[in-house]
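**Q** below: sequence and its predicted model.
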Amino acid sequence: MEITRTTLGIAVGIAGTLFLGYCVYFDQQRRKDPLFKKKLRERRQKAQQKTNKSRIIDGSLPDMNDHQAMQLFFVQQIQLGEELLGAGDLEGGVEHLGQAIAVCGQAENMLSVLQQTMPAPIFHLLLKKLPEVSERLRLAMKAKSKLQEEDVE
């Protein structure tokens, strides 16, 4: 028995229709599931929390006038950046290293050290993100100082 193009086309069409029907059926079942939306919300919240952990949190911002707090913040950001880069999270690692450089008194020296120790693509990503991170940190510091001024009044 020889399989013709027509027979093959019909078989592929039927298989495609069955697969599409299978997808539609399980999509409907998924949408009807009352726990699906709850699970989806929880999954999104976990992802959001993970993203927020790698961002600046106002409570962790140091007092710009406290030299020791600035040093501690710098060291923490370097450590977090290294950990995240080691874990494969390039965006988060570069974000924290950028924050460390933004508060560093000798940013040029720090950049030259990082250039020698980091792979070139990651260093270029850091250079690309540094203005954005610095501006975000500056705005967060400014907002924190405004809140502190309002609390005093």
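**A** All right, it came through fine. Numbers count the residues shown, from 1 in each chain.
**Q** contacts and neighbour counts: CA atoms only from here.
**A** Noted.
**Q** quick one, helices of this protein?
**A** For the chain, the helices defined by DSSP state H cover 5-32, 34-53, 67-87, 90-103, 107-117, 120-152.
**Q** what's the angle from the first one to helix 34-53?
**A** By that I understand helix 5-32. Put simply, helix 5-32 runs at 80 degrees to helix 34-53, going by axes from the mean of the first three to the mean of the last three Cα atoms, to 10 degrees.
**Q** also the third one?
**A** With the same axes, to 10 degrees as the basis, helix 67-87 and helix 34-53 are set at 130 degrees to each other.
**Q** cool, and the fifth one?
**A** Per the same axes, to 10 degrees, the angle that helix 107-117 makes with helix 34-53 is 120 degrees.
**Q** buried stuff in stretch 136-149?
**A** Neighbour-count burial for stretch 136-149, counted by 16 or more other Cα atoms under 10 Å, picks out Leu137, Ala140, Met141, Lys144.
**Q** leaving out the residues flanking it, which one is nearest to the last one?
**A** The spatially closest residue to Lys144, leaving aside those adjacent along the chain, is Asp58, at 6.9 Å (Cα to Cα, 6 or more residues apart in numbering).
**Q** neighbours of that neighbour, how many?
**A** 12 (other Cα atoms under 10 Å).
**Q** distance check, it against Lys142.
**A** Using Cα to Cα, to the nearest Å, one gets 11 Å for the distance from Asp58 to Lys142.
**Q** second one coming, line it up with the first:
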Amino acid sequence: MLDLNRNTALAIAGICGTAFIGYCVYFDKKRRNDPEFKKKLRERRSKYAKQVGPSGTTFPDLRDVEAVQKFFLAEVQRGEELLALGNYEDGVEHLTNAVAVCGQPQQLLQVLKQTLPPPVFAMLLEKLPSINQRLATSPTIAQKKPDDVTTATITDVDDLE
């Protein structure tokens, strides 16, 4: 009697599994044949690409202090990890992002000048002019009203060289 129940349970499980897979295949085909599917997919991908931005980094809303602090710490940590692994280009990219959202970029740059090797710090200085452009194209800045836009600038970079 135990074998009969076990065989019956296996047969029911097999039938249910086959029905579920058939259900998935049918509705996936129906979804893909929908004329609006590709249009919606393109819209979703372009929306995501705008959120991420050209450098692949999504900046936080600069009005949210907690989000900016988390972003800053994460970027500094990731930059240090990449530099330790020898990936200087990506490490400098993350440190540049941290400088972009830092409340006191001159002090951060002074610390980085003392801690980074001179060639790596030179790479960082080369990337600094692109910070304002990346922040300006950030979705969190672009979504603000024109009278509410705050532009972050880093001045006196020449003093660090």
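**A** In hand now; what should we look at? Since we're looking at a predicted model, the values are computed, not measured.
**Q** check the helices of structure 1 for me and report the most buried one.
**A** Each of the helices of structure 1 was given a mean neighbour count from mean count of other Cα atoms under 10 Å, and the largest, a mean of 23, is that of helix 90-103.
**Q** post-alignment, it versus structure 2, mean distance?
**A** On superposition with structure 2, the mean distance recorded for helix 90-103 of structure 1 (mean Cα distance after the TM-score superposition for structure 1) is 0.6 Å.
**Q** for the residue nearest the centre of structure 1, give its distance to Met141 of structure 1.
**A** Per Cα atoms, centre = their mean, the C-alpha nearest to the average position across structure 1 is that of Thr51, at 4.8 Å. Taking Cα to Cα as the measure, Thr51 of structure 1 and Met141 of structure 1 are separated by 20 Å.
**Q** max-length helix in structure 2?
**A** Per DSSP H, structure 2 has its longest helix at helix 2-32.
**Q** show me what it is packed up against.
**A** Packing partners of helix 2-32 of structure 2 (3 or more Cα pairs under 8 Å, 6 or more residues apart in numbering; DSSP states H and E): none among the helices and strands.
**Q** do that again at 10 Å, thanks
**A** Contacts defined by 3 or more Cα pairs under 10 Å, 6 or more residues apart in numbering; DSSP states H and E place helix 2-32 of structure 2 against helix 35-52.
**Q** show me what the helix it packs on is packed against.
**A** Helices and strands touching helix 35-52 of structure 2, by 3+ Cα pairs under 10 Å, 6+ apart, are helix 2-32, helix 139-142.
**Q** which of those helices sits closest to Gln114 of structure 2?
**A** helix 139-142 (31.6 Å; Cα to Cα).
**Q** so which elements touch that closest one?
**A** Helices and strands touching helix 139-142 of structure 2, by 3+ Cα pairs under 10 Å, 6+ apart, are helix 35-52, helix 130-136.
**Q** have a look at how far, on average, the shortest one is from structure 1.
**A** Its matched residues in structure 1 lie on average 2.4 Å from helix 130-136 of structure 2 after superposition (mean Cα distance after the TM-score superposition for structure 1).
**Q** for that helix, the distance to its chain's centre please.
**A** Mean-position distance between helix 130-136 of structure 2 and its chain equals 15 Å (Cα atoms, centre = their mean, to the nearest Å).
**Q** again, but for the first one
**A** Here the centre of mass of C-alpha atoms in helix 35-52 of structure 2, compared against the chain's by Cα atoms, centre = their mean, lies 17 Å away.
**Q** kindly report the same for stretch 88-101 of structure 1.
**A** 10 Å.
**Q** quick one, what contacts Val92 of structure 2?
**A** Shown in contact with Val92 of structure 2 (Cα atoms under 10 Å, 6 or more residues apart in numbering): 75-76, 78-80, 82-83, 98, 120-127.
**Q** go again with 8 Å.
**A** Gly79, Leu83, Val120, Met123, Leu124 (Cα atoms under 8 Å, 6 or more residues apart in numbering).
**Q** ok, Glu95 of structure 1 next?
**A** Going by Cα under 8 Å, 6+ apart, Glu95 of structure 1 touches Ser54, Arg55, Gly81, Leu126, Lys129, Val133.
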